[in-house]
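[1] Here is my input, please return the structure:
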Amino acid sequence: MGNNTSITSIQTNAQANAKQASKFYTDAVANRRMNMQRMQNRLLIWLDNNIDENNADCNNTIKQLKRVVNNVNTFTEGEQCVEFIQTITNNKVCMVVSGSLGKHIMPHVHDLSQVDTIFIFCNNKKWHKKWVKPWSKIKGVFTDITSICEALKQVAHQCEQNATSISFVASNKKLDQLDPSFMYTQILKEILLTINFEDKHFNQFITYCRDKYEDDENELKNVHQLQTTYKNNIPIWWYT
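    I've put the predicted structure just below:
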């Protein structure tokens, strides 16, 4: 009788733990989807009266920006830019504004609810840093596109952090008794949020996959699809 009671108790606890793990997984997936949606709902506007999409330097700048925020819109006139922003209903806007237009356009865009973050792109950092102080949405003055992309990554990172779920553990719970999948998830999350990922790493991964599945036609098709469509989505999309 005692053994039967013990077995029943173990089964009950196992079922309870399974339900709890299932709920944790469901909540985690839901949060990752919310995270993905928040990133997809962010677009970038580059406003500069010297933009020429036939120019190699401009094209290179746009490509670099798209590596951080896939949805990039360019404008050469402030009025058209403002009109476009006012039509946006479901997106948050990051703006990269040239120094020559920044001071003029700021009163027209700064208080728009759609505008979340603004970066000034100029040649004279010292001068422009003086007038930007009253405008709280301006997060920096930059003289090169690489620095702007790094700042945009920080914005994207903060967006991911804000959407990251937090799990509370009772103070009397021994950490070494936590479900291993929970701890692995936390470790993986830390890695994904801190890794310095570059194109060369992606290319190395594609090469590895091609070697790994060289005899599997179906998997090679998946590898090819990943290689050709990866940059069409934000990185977090591929983890959901």
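[2] Could you use CA atoms for every contact and neighbour count after this?
    Fine.
[3] Now do the strands in the chain.
    For the chain, applying DSSP state E gives strands covering 42-47, 72-75, 92-98, 115-121, 138-142.
[4] Rebuild those strands as CSV, extending it with distance to residue 83 and mean neighbour count.
    CSV is the format used below for the strands of the chain (distance: least, Cα to Cα, whole Å; neighbours: other Cα atoms under 10 Å):
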stretch, distance to residue 83, mean neighbour count
strand 42-47, 12, 22
strand 72-75, 11, 18
strand 92-98, 13, 23
strand 115-121, 13, 23
strand 138-142, 20, 21
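[5] how about those in TSV, adding distance to residue 236?
    What follows is the strands of the chain, written out as TSV (distance: least, Cα to Cα, whole Å):
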stretch	distance to residue 236
strand 42-47	14
strand 72-75	18
strand 92-98	18
strand 115-121	20
strand 138-142	24
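[6] which one of those lies closest to residue 156?
    Nearest to residue 156 among the strands of the chain is strand 42-47; the distance by Cα to Cα comes to 9.0 Å.
[7] run this one through as well so I can compare:
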Amino acid sequence: NNRFTERNRCPADIEKNLEYITLIWLDENIDDSNESVQMQRLLYKMNNYVLLYTDPHLCIDYIKTIVDENIILIICASLHELVLPIIHSLNTVRAVFLTCNDHLKLTSVCSEYPKVAAICTDQQQLIKSIHGTIQSMSNQTMSFTLFDSNKQNSTRDSASILWYRLLIDILKTLPHTDQSKNEMLDKCAEFYRFNEAELQKIDMFRTSYTASKAIEWYTSECFLYKLLNKALRTEDIDLLYVFRFYIIDLYSQLELEHHKQFRINNNWDKLIVAISWASNFKR
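    So this is what the prediction gives:
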């Protein structure tokens, strides 16, 4: 399928977003013209997961189904009165960008709807504004823990610790083979099939990865960090199983580093805490 011609897709027909940010462009005038395609290319350069709608009702239906993603929504001025009252209060909608020819006509919208991040009159302004929002959202998810390290006694935190301990115990019993490695990489390649930069990194991992480089790969800006963090945050057991080859390598390397850095003896820290620690390398 050509991603530049896929518009107005029903929720049931849309593949799962394995990352955290969904970028949606809603405009009645999206078509196959060079101008529309160029805009789509710019959006895909900023975010791997982009959906296009000319039908506001289908767009709203899709947004209402989202649970575990952050939505950035671009809306043309002619549709904002229909869409904003319905979607603005949804927790998953993080930022809205309005496109128009005269921003003065929409100045009151920002005060009425605080999630409207910008009113843009040209493409360059829009792309720059969206890029800044994506970077900010990515930084917010960079250092991730499921619980506050100072409040680890709550029932929920204790349950999370137990869940991840059991996860690691189970994953460590599974075969660590080229087959499990290729299963993971094939899944990643399928999701990033239109993203040449990520596909190159996937090929590099396939040919040069060793277990001793697990942390190095995690702390680089690539598919592993994005997809694994999403799976861990949402406790997506199916995707975590797909990543079993890499999770065990990463856990083992982080455990070694914890022993070196903090002299932790016989401490069965859960994987997610170690990953939060590793994230500090990215800062």
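[8] quick revisit: and residue 55 of structure 1, which of the strands of structure 1 is closest to it?
    Closest approach to residue 55 of structure 1 among those is made by strand 72-75 (13.4 Å; Cα to Cα).
[9] Nearest to residue 64 of structure 1, out of the strands of structure 1?
    That would be strand 72-75 among those, by Cα to Cα, at 10.3 Å.
[10] Which elements pack onto the closest one?
    Secondary-structure packing of strand 72-75 of structure 1 (3 or more Cα pairs under 8 Å, 6 or more residues apart in numbering; DSSP states H and E): strand 42-47, helix 56-66.
[11] Residue in structure 1 paired with residue 183 of structure 2?
    The alignment leaves residue 183 of structure 2 without a partner in structure 1, by TM-score structural alignment.
[12] Provide the secondary structure category for residue 183 of structure 2.
    Secondary structure, DSSP: H, G, I helix; E, B strand; the rest coil: residue 183 of structure 2 is helix.
[13] roughly how far apart are it and residue 230 of structure 2?
    Distance check for residue 183 of structure 2 against residue 230 of structure 2: by Cα to Cα, to the nearest Å, it reads 18 Å.
[14] Looking at these two, which has the bigger crowd around it?
    The neighbour comparison of residue 183 of structure 2 against residue 230 (other Cα atoms under 10 Å) goes to residue 230, with 22 against 16.
[15] dump the residue contacts of the more buried one.
    By Cα atoms under 8 Å, 6 or more residues apart in numbering, the contact set of residue 230 of structure 2 is 18-20.
[16] Most neighbours of all those residues, which one?
    residue 18 (23 neighbours).
[17] related to what we said a few turns ago, which of the contacts of residue 230 of structure 2 lies at the shortest distance from residue 63 of structure 2?
    Using Cα to Cα, the shortest approach to residue 63 of structure 2 within the contacts of residue 230 of structure 2 belongs to residue 20, at 14.0 Å.
[18] Return the residue of structure 1 aligned against the closest one.
    Alignment note (TM-score structural alignment): residue 20 of structure 2 maps to residue 41 of structure 1.
[19] Just give the closest residue to that match, not the sequence neighbours.
    Nearest residue to residue 41 of structure 1 in three dimensions, chain neighbours excluded: residue 91, at 4.6 Å (Cα to Cα, 6 or more residues apart in numbering).
[20] Structure 2: which residue goes with that neighbour?
    In structure 2, residue 91 of structure 1 lands on residue 69 (TM-score structural alignment).
[21] Repeat that for residue 79 of structure 1.
    In structure 2, the residue equivalent to residue 79 of structure 1 is residue 57, according to TM-score structural alignment.
[22] Which one, of the strands of structure 1, ends up nearest to residue 12 of structure 1?
    The closest approach between residue 12 of structure 1 and any of the strands of structure 1, judged by Cα to Cα, belongs to strand 42-47 at 45.7 Å.
[23] how many degrees apart are the closest one and strand 92-98 in direction?
    Counting by axes from the mean of the first three to the mean of the last three Cα atoms, to 10 degrees, strand 42-47 of structure 1 lies at 20 degrees to strand 92-98.
[24] now for strand 42-47 of structure 1, which elements pack on it?
    Using 3+ Cα pairs under 8 Å, 6+ apart, strand 42-47 of structure 1 sits against strand 72-75, strand 92-98.
[25] Following superposition onto structure 2, what is the mean distance for it?
    Strand 42-47 of structure 1: mean distance to aligned residues in structure 2 after superposition is 0.6 Å, counting by mean Cα distance after the TM-score superposition for structure 1.
[26] Roughly how far does the spatially most central residue of structure 1 sit from residue 81 of structure 1?
    In structure 1, the centroid-proximal residue (Cα atoms, centre = their mean) is residue 156; its distance is 4.2 Å. Residue 156 of structure 1 is 22 Å from residue 81 of structure 1, where distance means Cα to Cα.
[27] Tell me the spacing between residue 36 of structure 2 and residue 120 of structure 2.
    For residue 36 of structure 2, the distance to residue 120 of structure 2 - Cα to Cα - is 16 Å.
[28] Could you do residue 40 of structure 2 as well?
    16 Å.
[29] again, but for residue 33 of structure 2
    Remark: distance between residue 33 of structure 2 and residue 120 of structure 2 (Cα to Cα) = 21 Å.
[30] And residue 120 of structure 1, what's its match in structure 2?
    Aligned by TM-score structural alignment, residue 120 of structure 1 pairs with residue 98 of structure 2.
[31] go on, residue 160 of structure 1?
    Alignment note (TM-score structural alignment): residue 160 of structure 1 maps to residue 138 of structure 2.
[32] Let me know how buried its match is, in neighbour terms.
    Neighbours of residue 138 of structure 2 (other Cα under 10 Å): 14.
[33] tell me the contacts of it?
    Counting by Cα under 8 Å, 6+ apart, residue 138 of structure 2 makes contact with nothing.
[34] Please identify the buried residues of the longest helix that structure 1 contains?
    For structure 1, the helix with the greatest residue count under DSSP state H is helix 2-40. Neighbour-count burial for helix 2-40 of structure 1, with 16 or more other Cα atoms under 10 Å as criterion, is recorded at 28, 31-33, 35-36, 38-40.
[35] which residues does residue 248 of structure 2 contact?
    Shown in contact with residue 248 of structure 2 (Cα under 8 Å, 6+ apart): 168, 171-172.
[36] Nearest to residue 159 of structure 2, out of the residues you listed: which one, please.
    Residue 159 of structure 2 has its nearest neighbour among the contacts of residue 248 of structure 2 in residue 168, at 14.4 Å by Cα to Cα.
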